[in-house]
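Quick one, fold the following:
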Amino acid sequence: MKQVPDATAARAFTEDGTTDRESVDSLLSELDEYAVEQALRIAESGVDAEISYLTVGPDDAKDALRKALAMGGDSAIHVSDDDIECSDAFGTSLVLARAIERHGFDLVLCGMASTDGTMGVVPAMLAERLGVPAVTHLEELAVADGTVTGRREGDGATVGIQGALPAVVSVTDRSGDARYPSFKGIMAAKKKPVETLDLADLGIDPEQVGRTGARSAVDTAAKRPPRTKGEIVADEGAGGAGLASFLTAKKFI
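Sure, this is the predicted structure:
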């Protein structure tokens, strides 16, 4: 799970090129809610499953875990350490992988990307670090007899994919609408266990993560320029010719 700035808010960058997370509200990434839903559906299908949620972030990232727990599930893990701040995908995947290995797993479910970074590479990186198959960008998902199977829609074909458990799977926003937490679920989530870990618990050197360990960095960041007023083509009998001239000048035709 990832706690992200509200996508509907006016998001911005700080002076050092990092995402400004203080000026807007944060919430559970919408794309991760689809992974929560698929985990719950697998458990409801009759598979003997224990569902644990994992996030990496500051104190308020627990809100994302509580939202997921309110939807369903059993427990959660929160990795919080000041040295993790400004980690790139490599550092984030390292922290997640160590936490997953510590807890134990059969299936790791992820959203296809976060709604802030939108890189979409962490599931594949996780699979590489954990040494298990990566079954990514699924629109349908099923688990049975030690195998995960799914369907991925490509540009020119529909692809059926399967992999042996344990595995890492990511699901898209077409995999099934996420349920809303019920009042009963919200109250129950307050009593579900949330374990807090730091880098020392995971045996990670602070130099491997954060800004120091990042393999990429933002050089500059600038606000998107405001939209300019569009050009109006008046139709006084020759509107078609005027429109054609405009499109020709812009090299659209």
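
from here on, contacts and neighbour counts on C-alpha atoms
Will do.

How is the nearest residue to residue 78 once chain neighbours are set aside assigned, secondary-structure-wise?
Nearest residue to residue 78, sequence neighbours excluded (C-alpha to C-alpha, 6 or more residues apart in numbering): residue 196, at 4.8 Å. Here residue 196 is strand, with the state taken from DSSP: H, G, I helix; E, B strand; the rest coil.

now the helices for the protein?
30-44, 62-71, 89-103, 122-130, 183-189, 199-202, 210-213, 239-249 (DSSP state H).

what's the most buried one of the ones you listed?
helix 62-71 (a mean of 24; mean count of other C-alpha atoms under 10 Å).

which strands and helices sit next to it?
Contact partners of helix 62-71 among helices and strands, from 3 or more C-alpha pairs under 8 Å, 6 or more residues apart in numbering; DSSP states H and E: strand 26-28, helix 30-44, strand 52-56, strand 75-79, helix 183-189.

Select, out of these, the one closest to residue 247.
Evaluated with C-alpha to C-alpha, these place helix 30-44 nearest to residue 247, the distance being 37.2 Å.

what's the angle from that closest one to helix 62-71?
30 degrees (axes from the mean of the first three to the mean of the last three C-alpha atoms, to 10 degrees).

Next, the angle from helix 30-44 to strand 52-56.
Here helix 30-44 points in a direction 160 degrees away from that of strand 52-56 (the same axes, to 10 degrees).

and helix 30-44, what does it pack onto?
Using 3+ C-alpha pairs under 8 Å, 6+ apart, helix 30-44 sits against helix 62-71, strand 107-111, strand 140-144, strand 167-171.

The ones you listed: which one's closest to residue 3?
Of the helices and strands packed on helix 30-44, nearest to residue 3 by C-alpha to C-alpha is helix 62-71, at 5.5 Å.

Sequence B follows; please return its structure for comparison with A:
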Amino acid sequence: MRALTAAEIEARLLYRDGLVLVIDKPAGLPVHRPPRGGAKRRGASLEDSFAHLRFGLPRPPALAHRLDRDTSGCLALGRHRKALARLSELFRENAVEKTYWALAAGRPPEVEGRIELALGKAEERGAAPRMQVDATGLKAVTDYRLLAELDGLSWLEVKPLTGRTHQIRVHLAALGCPVLGDPLYGDKATGPKDGPLQLHARALVIPLRKGKPPVRVEAPPPPHLAERLPAAKR
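Below is the predicted model of the structure:
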């Protein structure tokens, strides 16, 4: 996938003020450039387009958190060093409310619930990092709510209360409801043949300024997810 042009990334801008930008990240584009001195670079990243988002400031904005390459939706950027430090602190302390939409195979055991399963690194298979449920790993907590059932699939609202790598994908798979299109944690029925990963960062609520209302931002579902959701409930 190529880097976004100035017009393309500006069209994805969901929110802008003096401290923070929130953009609607497209699925299929990694957020980070490979580290210097690392493996040979492969393809474009979202960071390649940040220079188009300076809006008069001397430096481009920087990532305050991350989304997986194949996840779409709300991504927050700090516009300068002080803003980035504040945002990074909020994400590190899990003070930012994150809401995701997922289209998953099967149905969860309850209409709503909480998944509390610690996660650790799994044995590497290829280049993609993998996580697994591991009682000796890091604490991971995810709330979920069933929004609708769609021909053997579940439309879920998911809120991770911690920020572990691949947390939602591993937790939903452990619940028996792997995210559709997940090549790492799905099964033969939910793998790449079903198209893009059906996981979308729907909303962020950021308590950015003390004593003031939080920043609230929503990203519309991308076409590959929207086409499978009930139109009246989007």
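
what's the TM-score here?
With the length set by TM-score structural alignment, normalised by the length of structure 2, the two chains reach a TM-score of 0.25; 105 aligned residues with a C-alpha RMSD of 6.1 Å.

State the distance from the residue nearest to residue 78 of structure 1 to residue 98 of structure 1.
Relative to residue 98 of structure 1, residue 196 of structure 1 is positioned 14 Å away (C-alpha to C-alpha, to the nearest Å).

How about residue 240 of structure 1?
63 Å.

Name the residues of the longest helix along structure 2 that come out as buried.
Secondary structure of structure 2 per DSSP H: the longest helix is helix 81-92. Buried residues in helix 81-92 of structure 2, counted by 16 or more other C-alpha atoms under 10 Å: 83, 84, 86, 87, 88, 90, 91.

Which helix or strand lies directly C-terminal to it?
strand 97-105 (DSSP states H and E).

now the angle between helix 81-92 and that next one, please.
Using the same axes, to 10 degrees: strand 97-105 of structure 2 against helix 81-92 is 50 degrees.

Can you name the next helix or strand after strand 97-105 of structure 2?
By DSSP H and E, the next helix or strand past strand 97-105 of structure 2 is strand 112-116.

List the buried residues for that following strand?
By 16+ other C-alpha under 10 Å, the buried positions in strand 112-116 of structure 2 come out as 114, 115.

Now the element after that strand, going C-ward?
Per DSSP H and E, strand 112-116 of structure 2 leads on to strand 119-121 as the next helix or strand towards the C-terminus.

that older thread, nearest to residue 142 of structure 1, of the helices and strands packed on helix 62-71 of structure 1?
Nearest of these to residue 142 of structure 1, taken as C-alpha to C-alpha: helix 30-44 at 7.1 Å.

Closest one of the buried residues of helix 81-92 of structure 2 to residue 72 of structure 2?
residue 91 (18.2 Å).

From residue 158 of structure 2, how far out is that closest one?
Distance of residue 91 of structure 2 to residue 158 of structure 2, given as C-alpha to C-alpha: 17 Å.

do residue 89 of structure 2 as well
Taking C-alpha to C-alpha, one finds residue 89 of structure 2 at 22 Å from residue 158 of structure 2.

can you check residue 75 of structure 2 too?
Applying C-alpha to C-alpha to residue 75 of structure 2 and residue 158 of structure 2 gives a distance of 16 Å.

ditto for residue 77 of structure 2
22 Å.

how many other residues sit next to the residue nearest to residue 53 of structure 1 when sequence neighbours are not counted?
Computed as C-alpha to C-alpha, 6+ apart, the closest residue to residue 53 of structure 1 that is not its neighbour in sequence is residue 76, at 4.5 Å. Neighbour count of residue 76 of structure 1, defined by other C-alpha atoms under 10 Å: 21.

I'd say residue 76 of structure 1 and residue 195 touch.
Yes - the criterion here is C-alpha atoms under 8 Å, and residue 76 of structure 1 meets it with residue 195 at 6.3 Å.

Wasn't residue 205 of structure 2 part of a strand?
Yes - assigned with three-state DSSP, residue 205 of structure 2 falls within a strand.

isn't it right next to residue 87, touching?
No - at 11.7 Å, residue 205 of structure 2 and residue 87 do not qualify as touching, with contact defined as C-alpha under 8 Å.
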